[in-house]
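*Asks:* here is my input; please provide its structure:
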Amino acid sequence: MTFHPLRDVRVIDMGLLLPGPVCALHLAWLGADVLKVEPPHGDAGRVLYDGAFFDTYNRGKRSIAIDLKTEQGRAVFLDLADQADILIENFRPGVAERLGIGAGVLQARNPRLIYCAITGFGSGSRASAPAHDLNFLARSGALGLPTTWSGQGRQSTRPAMPIADFGGAAMAVQAILAALFERTRTGNGARIEIAMQEVMLHWIGWRTSADERADERAWTRHLEPANDLYLTADGRGIAIGAIESHLWRGLVAALEDAGAVLPPGAMDWDWQARRIHAQELSDALAIVFAARPLAEWLERLEAAGVPADPVNTPPEAFADPWAIERKLVGDDGWIRPPLPGVGALSPAPAVDADGPAVRQGMAWKAPPLA
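*Replies:* Now for the predicted structure:
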């Protein structure tokens, strides 16, 4: 049975690049009718990475190109917004108001509208500051954190994933669904603002609290050496997650069974002891894992019940037997969401592909909610 809880829900996606489009994509996966409103030249994301960027995060949507700087364009847009349930935008604060399509204007016309703005910094002194994902990671402190025991002294590096963009989108989806539920009780829409910098500070807050603990050294590295990345004999990375004591004992037993020599008494070290001996232990584990190839370590540690996984490339991850079993990649090669029963989405639309139909009054696929 196909899972479409948002069927008949009408969404206007005004997002550009990542945060807004990813938020709208998740609503489309849940069955919403998503109409992407683009500037006449199209979303800037269409040209990044030869289109793969846009095609991935705009599937299941339709497109209309509207010049909101013209009276005619605004009239078309306002008509759409009058019939919509949800609007998502990630402009800088004030841009929508200057265009005459801010939340105040739209909700005065359509009180049921849920208006979600995904911004960088929200309100305040940095409201209009330009920024992208990397800027939020830097300013939030995420890039300033020490990374791993084995990477001590390493400079900050750019993550391979746009964490703040995806985090902002995820929090926006959560807030929109809550507002949609609340609307069933009150009949009123909502004004939602998601500041990506706040999302990053929320996620990193536990580290700030940890820094206030009595032992100032306790949080200079992430968790402990038994929760780290190591290189194996064939140059592959392996991730170890032996944090709890029983997992640590299983790891030590498996390593010693393979002929490894660890510091005396290491088997009985608890979490605090492992941190006290962190550098010594990290160096020893690095030597141990470098002695055998990845496949052998994975086999040994799986048999011992120790969390151990390869550092895969994305193609390797999606070729993993588990990913295939879970049908996370569709027959068309596109990644499917981790939700049971969610149907496949249509390809991303061309610029203004649905513009003619929309302008002729056929804006939405389904009737509005009662």
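*Asks:* rest of the way, CA atoms for contacts and neighbours
*Replies:* Fine.
*Asks:* check the offset of stretch 280-294 from the chain's centre.
*Replies:* Distance, stretch centre to chain centre, for stretch 280-294: 32 Å (Cα atoms, centre = their mean, to the nearest Å).
*Asks:* can you list contacts of it?
*Replies:* 149-150, 225-226, 230-238, 255, 260-263, 274, 297, 310 (Cα atoms under 8 Å, 6 or more residues apart in numbering).
*Asks:* pull out the buried positions in that stretch.
*Replies:* Residues of stretch 280-294 classed as buried: 281-282, 284-294 (neighbour count, 16 or more other Cα atoms under 10 Å).
*Asks:* same check on stretch 350-365?
*Replies:* 351-352, 354-355, 358, 363-364.
*Asks:* next, the structure of the following sequence, for comparison with the previous one:
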Amino acid sequence: MTGTITGPLDRFFVLDLTRIRSGPTCVKQFADWGADVIKIEPPEDNSGYADRDSSDFQNLHRNKRSLTLDLKSSEGRDILMCLVDKADVLVENFRPGVKKRLGLDWETLHARNPKLVLGSISGFGQTGPYAERPGFDQVAQGMGGLMSVTGLPGQGPVRVGIPVADLTAGMFCATGILMALLDRERTGVGQWVQSSLLQAQVAMLDFQAARWLIDGEVPGQAGNNHPTAVPMGVYPTSDGSMNIAVTGNRMWQDFCTIIGRPDLADHERFATGRLRLRHRDELNALLFEITRTRTSKDLTEALIASGIPCGPINKIDAVFEDPQVAELGMVVEVEHPKRGTQKVLGQPIILSGATPVMHSATPDAGQHSDAILKELGLSDAELADLRERKVI
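*Replies:* This next block holds a predicted model:
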């Protein structure tokens, strides 16, 4: 496949030794934008490795070639090292000790191919007291503080509905790899790029972290209310509920006019942002009684006309029926040899001179093994021998 797919990253050859979610999320950025990505998987018992038929797996691993390889065998490791010699990037999410045992540590790989960029994603980092712990998204959400600020006040810790630590660790690692590739153009030398679920989750605390680091305030759960601004959150309507975000005094005054209560704009308890935050429960009780008399459509149209952010609270099916989501190209199709046309998530990035390369569905395990190994110069007889001995 090398050289047949065009895209902004089509000059890069990437080895994917990742599994579960954080690593595949990282590699997906390269696969979707044209890189030649080889996914390396165990040769046997792939049902225990991943459920290939799941929608999750099919969405994560499109645009890759699959090579099955036993990395515990000397022949398997030799083949991998031949691929390392050609590679621009290798991405893995093994624990540090496992990586060392497989000979995939930075020192070994850098000595073999000084131009290689190694991307490593772990649960807690490559060094430190937790380095060898197994990582899991919800564990990182808890240790990274997110579950303490999610949910209703007094509800107790709540996980968010997506694997945010996994996803952001993968995205941060992809960004780091791209920076290392850019720097390699200047230095000629690759780098070791590291990210972890814990680092990513702490970074994603953003303003909640700043409240502690700068103000000395420990944030708590605020439910559907914004932690520091009012009115901002979920408001009932006559036919459901919706999000409304009123920021600043100009919006506040316009909002009060729209809901038919201009007297609230200069009320002694609500006239400023600080006052509204201090009296949040009282103000929201008033607003709930007003907004629940309006339909979501009517209130949305009135607020949007005044430039006040608002919107529906969609279930997943409604998300993909939204015309703006369609306009943004967030659903793309790939052809699967067994499933036929298959819808997967698109990229949330738009480039003026390029589009994501959706050239193939998620491959079967080992679907491209023969072609890849023939590119390395192996004969049919050698392939048959390796397959007989379950190296591939």
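*Asks:* and the buried residues of stretch 350-365 of structure 1, which of them are in helices?
*Replies:* Using DSSP state H, the subset of the buried residues of stretch 350-365 of structure 1 located in helices is 355, 358.
*Asks:* tabulate the buried residues of stretch 350-365 of structure 1 (CSV), appending distance to Trp206 of structure 1.
*Replies:* CSV is the format used below for these (distance: Cα to Cα, whole Å):
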residue, distance to Trp206 of structure 1
Val351, 43
Asp352, 45
Asp354, 46
Gly355, 47
Val358, 48
Ala363, 46
Trp364, 44
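*Asks:* on that earlier part again, ok, the buried residues of stretch 280-294 of structure 1 vs Val76 of structure 1, which is closest?
*Replies:* For the buried residues of stretch 280-294 of structure 1, the closest approach to Val76 of structure 1 (Cα to Cα) belongs to Leu294, at 58.6 Å.
*Asks:* now do the equivalent of the closest one over in structure 2 against Met251 of structure 2, distance only.
*Replies:* Aligning on TM-score structural alignment places Leu294 of structure 1 opposite Ser296 in structure 2. Distance, Ser296 of structure 2 to Met251 of structure 2, by Cα to Cα, to the nearest Å: 19 Å.
*Asks:* now do Pro309 of structure 2
*Replies:* 10 Å.
*Asks:* helix, strand or coil for Gly97 of structure 2?
*Replies:* The three-state assignment at Gly97 of structure 2 reads helix, by DSSP: H, G, I helix; E, B strand; the rest coil.
*Asks:* so it makes contact with Pro134?
*Replies:* No - the criterion here is Cα atoms under 8 Å, and Gly97 of structure 2 misses it with Pro134 at 11.1 Å.
*Asks:* what about the strands in the stretch 151-300 of structure 1?
*Replies:* 190-195, 227-231, 237-241 (DSSP state E, counting those that start in this stretch).
*Asks:* would you turn those strands into TSV with mean neighbour count and distance to Val11 of structure 1?
*Replies:* Formatted as TSV, the strands of the stretch 151-300 of structure 1 follow (neighbours: other Cα atoms under 10 Å; distance: least, Cα to Cα, whole Å):
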stretch	mean neighbour count	distance to Val11 of structure 1
strand 190-195	20	14
strand 227-231	22	42
strand 237-241	19	40
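*Asks:* mind putting those strands into a markdown table with distance to Glu71 of structure 1?
*Replies:* Output for the strands of the stretch 151-300 of structure 1, formatted as a markdown table (distance: least, Cα to Cα, whole Å):
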| stretch | distance to Glu71 of structure 1 |
| --- | --- |
| strand 190-195 | 25 |
| strand 227-231 | 57 |
| strand 237-241 | 57 |
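*Asks:* tell me which of those strands lies nearest to Leu143 of structure 1.
*Replies:* It's strand 227-231; of the strands of the stretch 151-300 of structure 1, that one is closest to Leu143 of structure 1 (Cα to Cα) at 17.4 Å.
*Asks:* in structure 2, what range does the closest one match?
*Replies:* Strand 227-231 of structure 1 corresponds to residues 232-236 in structure 2, going by TM-score structural alignment.
*Asks:* do you know how far Gly23 of structure 2 is from Ile5 of structure 2?
*Replies:* The value you get for Gly23 of structure 2 to Ile5 of structure 2, if Cα to Cα is used, is 23 Å.
*Asks:* more neighbours, those two?
*Replies:* Between Gly23 of structure 2 and Ile5, counted using other Cα atoms under 10 Å, the more crowded position is Gly23 (28 against 16).
*Asks:* now do the SS call for whatever residue of structure 1 lines up with that one.
*Replies:* By TM-score structural alignment, Gly23 of structure 2 lines up with Gly20 in structure 1. Look at Gly20 of structure 1: counting by three-state DSSP, its state is helix.
*Asks:* show me what contacts Ser22 of structure 2?
*Replies:* Contacts of Ser22 of structure 2 by Cα under 8 Å, 6+ apart are 93, 121, 166-170.
*Asks:* which of those sits closest to Val332 of structure 2?
*Replies:* Using Cα to Cα, the contacts of Ser22 of structure 2 come closest to Val332 of structure 2 at Leu167, 19.6 Å.
*Asks:* cool, thanks, signing off.
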